[in-house]
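*Asks:* Below are the sequence and a predicted model for it; my questions follow.
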Amino acid sequence: MRKLLAATLGVLSAIGGFVDIGDLVAASQAGARFGMAHAWVLLVGVLGICAYAEMAGRIAAVSGRAVFDLVRERLGPRVALLNLVASWLVTVITLAAELGGVALALQLGSGVHYLFWVPVAAVAVWLVLWRLRFELMERIFGLAGLSLLVFAVALFALPTDWAQLGHGMLHISSAGQGWPVYWFVAVALFASTVSPYEVFFFSSGGVEERWSPADLAHARSNVLIGFPVGGFLALSLIAVAAVAYHPGGTSLTTLDQVAGPVASALGGVGLAVAVLAFFAVTFGAALETGLSAAYAVAQYFGWQWGKRVTPREAARFHTVLLISVLLGVLMLMTTIDPVQLTEYMLVLSAVVLPLTYLPILVVANDRNYLGDRVNGRWMNLLGVVFLLLIAVASVAAIPLAIITGMGR
């Protein structure tokens, strides 16, 4: 338990990347339509995000500065501005989707239309970001997100054919829906696991917690515990949807469909825990994306930033935070479907991934910042291979979205 409490920053970061509203939708749709044929995407995502989160945490611990704080200095203001604009827009769209996810979870629990809950969710997110200490925030919502383990429990109560699940993980198949659709879903799921804001939030969180070189082991434990936990939770979503809906090929479009198998297996208690899990993971992801949007802008312009300083001392940081939340609310008040917004967000996220991860790899090899703590040979090899996969996903995202009509 002590190690888990020490790794709650990694757990919260991973929840924002692996099991936010994007992954609740993408992972469940992948399981329903293709069974376990996309499980390998999660494995690749876990390996890659662990590598880059370790770099980001090491940069924060050794230099005392967050990743985006060094991007402008290392790459120059023009390249960094392109990175900032792309990352901030995607992060704000993601924030809107997460607020929509909180509202949908509250609708599922109350029966009241989700649009009523959107401003309520936004105010609650803003109050937590404004008033709650960073360490307390990460522990509450990092641990609350673990309630999604109810999906793993449900697997044992459902009529699960474990041999078939294992076979599905080892055999890639389009399940009769066409390879372009299969690869579109793979790219969307991949983008949901390596969302750009994850590493910005993780490294900024390290600075918030005042990591130093003496905390490198602590930073790595956050990575090696938190992100695999997130990957396991996402894999549970795929598996439950595969058992309940595949091979019928049902297309999941609502959270109540995602929660349906848990309710069937565990009854009302299971449904209540699933609703709590949806609320916890989307609320935690909204906190993460809201902070990430403000972190990026403040770090680029060199403003005072962070929850460790008072709002008065970091007024511009908190102003950007408030504007980002308000923009998210405005997007949702157009009545755009939060699930549809999530799908568009995942495509845009895939497109801008290289702008996020290339600078991290560059800074992690700069001795001016890290001294002898720069990447070793094997970390660089893993980083380069993963960067190539990111580039392929980035190039393929929009053509696949057009060819498949957003995977339909």
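*Replies:* Arrived safely, thanks for sending.
*Asks:* hey, let's count contacts and neighbours off CA atoms from now on
*Replies:* Fine.
*Asks:* Just to check, Phe317 is in contact with Lys307?
*Replies:* No. Using C-alpha atoms under 8 Å, Phe317 is not in contact with Lys307; the gap is 9.5 Å.
*Asks:* okay, pairing it with this:
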Amino acid sequence: MATLVVVGATTMFGLAWLTLLLLPALVVVQILATRVGVLSGRDLQQAVRDGYGRVASVLLLVSVLAVNVATIAADVGAGAAAIGLLVGVESRWLIPAFAAGVLALLLFGKYDEVERVLKVALLGLLAYGAAAVLARPDWLAVARGSLIPSVPFTREHLAGTLAILGTTLTSYMYVWQTVEQVEEPGSRERLKLREFDALVGACLAVVIFWSILIASGATLGARHEHVETAEQAAEALRPLAGPLAGALFSLGLLASAIVAVPVIMATGGYVTASAFGWPRGLSRTPRQAPRFYAVVVAQTVAGVALAATGIGPIRLLFLASLIAGVATPLGLVLLALAAGNPALVGPTPIHLSLRVAGWVIAVVVAAVSAIFLAQQLHLVPGGG
């Protein structure tokens, strides 16, 4: 959400086409992750450790945790800011309370209860579709930006491209997808249903991504406003789209935080516990998996501490997306390798075309990441 707000503010509708192009990429990655989880009976971290050794496992662990703490910090800050906007309370005092509420859900709730909360919270993301319409964009410009690919070689467009890829194809997303297949019984018998679920989820995600970009482009982008905080993002919608759009934006922001934070917290626990062979899982109690939950708590405390520094959650989330864009190619490569390893997924290999598509996505994200880093180091030219 935050990434697309920043991209809309800096490029208007210039990268709307990329949000739509994410659909096939998301479908490929999610189905690959689903099949690896179902056929191997392992989450990705365990599959990497069993198939490629401790070094690869630790590299994946670092690449996930490097993004997690910053993203947790920004998300708890964003969730607190959304509550503050909706009820008129100073948001910084709500950060520990919001983080504690999500942490309590993971510590004391069962896996099916956590999943039920996430599914209900997802409905709040539909607010972005309404916000996009209420923002009254120039629909002809929206059509051009959505249907005609264009990436001007500027710092803003290149950073926006990498951030969108990083926040969408981020490693905790497909690691969590493999975790779900292991946590829920009967996944192998319902593989086709799991894949259909991944397809529907990808379609809904892309619609929401596009809506956020259009809403922010029509408001923040049209007014050439750079946004650092959730308050700025929501308030910027009001002059053009009225108070209802601001409220909808805040509701969507809160929903996205409620959905994201427990997934990120739990994923950090899974990748760490899997890397070292510790008991793990939200289906276990803290007494049964103390080190798993210790990692969950440690990430949360670190995230709250970072959020308390006063860095705007929108800006922090955008920076976390850039870090994810740089880090995620490693996870994508390891996912593609696991998908083609019969020692992990069994004698019936995952279809070659799906694995090739996974490799192509990994190469593309790695190339964008390399160009971005080269530009930051002034090794290649880049405009404004």
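*Replies:* Structure received. All values reported here derive from a predicted model rather than from experimental measurement.
*Asks:* Fetch the TM-score of the aligned pair.
*Replies:* After superposition, the two chains reach a TM-score (TM-score structural alignment, normalised by the length of the second structure) of 0.91; 382 aligned residues with a C-alpha RMSD of 2.5 Å.
*Asks:* still on that earlier bit, between Phe317 and Lys307 of the first structure, which has more neighbouring residues?
*Replies:* Phe317 (24 against 20; other C-alpha atoms under 10 Å).
*Asks:* Need the counterpart of that one in the second structure.
*Replies:* Using TM-score structural alignment, the partner of Phe317 of the first structure in the second structure is Phe292.
*Asks:* Please look at its match and Ser274 and confirm they touch.
*Replies:* No. Using C-alpha under 8 Å, Phe292 of the second structure is not in contact with Ser274, being 9.1 Å away.
*Asks:* quick one: common contacting residues for those two?
*Replies:* Arg280 (C-alpha atoms under 8 Å, 6 or more residues apart in numbering).
*Asks:* list the contacts for the equivalent of Arg74 of the first structure over in the second structure?
*Replies:* Using TM-score structural alignment, the equivalent of Arg74 of the first structure in the second structure is Gly51. Counting by C-alpha under 8 Å, 6+ apart, Gly51 of the second structure touches 338, 341, 343-344.
*Asks:* Over to Ala230 of the second structure?
*Replies:* 78, 81-82, 312-314.
*Asks:* Show me the subset of these that the first structure keeps too.
*Replies:* Shared contacts between this structure and the first structure among these (both residues aligned by TM-score structural alignment, their matches' C-alpha atoms under 8 Å) comprise 81-82.
*Asks:* Turn the contacts of Ala230 of the second structure into a markdown table, columns for secondary structure, neighbour count and distance to Ala241 of the second structure.
*Replies:* Shown next, in a markdown table, are those (DSSP: H, G, I helix; E, B strand; the rest coil; neighbours: other C-alpha atoms under 10 Å; distance: C-alpha to C-alpha, whole Å):
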| residue | secondary structure | neighbour count | distance to Ala241 of the second structure |
| --- | --- | --- | --- |
| Ala78 | helix | 32 | 21 |
| Ala81 | helix | 29 | 20 |
| Ala82 | helix | 27 | 18 |
| Gly312 | coil | 21 | 23 |
| Pro313 | helix | 28 | 23 |
| Ile314 | helix | 26 | 20 |
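*Asks:* Mind putting the contacts of Ala230 of the second structure into CSV with distance to Val38 of the second structure?
*Replies:* Shown next, in CSV, are these (distance: C-alpha to C-alpha, whole Å):
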residue, distance to Val38 of the second structure
Ala78, 34
Ala81, 38
Ala82, 37
Gly312, 39
Pro313, 35
Ile314, 35
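*Asks:* Report the two of the contacts of Ala230 of the second structure separated the most.
*Replies:* By the measure C-alpha to C-alpha, Ala82 and Gly312 form the most distant pair in these, at 12.8 Å.
*Asks:* By how much does stretch 239-257 of the second structure deviate from the first structure on average?
*Replies:* Comparison of stretch 239-257 of the second structure with the first structure after fitting gives an average deviation of 3.3 Å (mean C-alpha distance after the TM-score superposition for the first structure).
*Asks:* chain center to that stretch: distance?
*Replies:* 20 Å (C-alpha atoms, centre = their mean, to the nearest Å).
*Asks:* contacting residues for the residue nearest to Leu276 of the first structure when sequence neighbours are not counted?
*Replies:* Using C-alpha to C-alpha, 6 or more residues apart in numbering and skipping the chain neighbours, the partner closest in space to Leu276 of the first structure is Ser147 (7.2 Å). The contact partners of Ser147 of the first structure, by C-alpha under 8 Å, 6+ apart, come to 273-274, 276-277.
*Asks:* Of those, which belong to helices?
*Replies:* Among the contacts of Ser147 of the first structure, the ones falling in helices (DSSP state H) are 273-274, 276-277.
*Asks:* Tell me the most packed of the residues you listed, by neighbour count.
*Replies:* Ala274 (26 neighbours).
*Asks:* dump the residue contacts of that residue.
*Replies:* Here Ala274 of the first structure is in contact with 147-148, 150-151, 259, 262 (C-alpha under 8 Å, 6+ apart).
*Asks:* For those, give me CSV that also has secondary structure and distance to Met333 of the first structure.
*Replies:* Shown next, in CSV, are these (DSSP: H, G, I helix; E, B strand; the rest coil; distance: C-alpha to C-alpha, whole Å):
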residue, secondary structure, distance to Met333 of the first structure
Ser147, helix, 29
Leu148, helix, 28
Val150, helix, 32
Phe151, helix, 31
Ala259, helix, 25
Val262, helix, 30
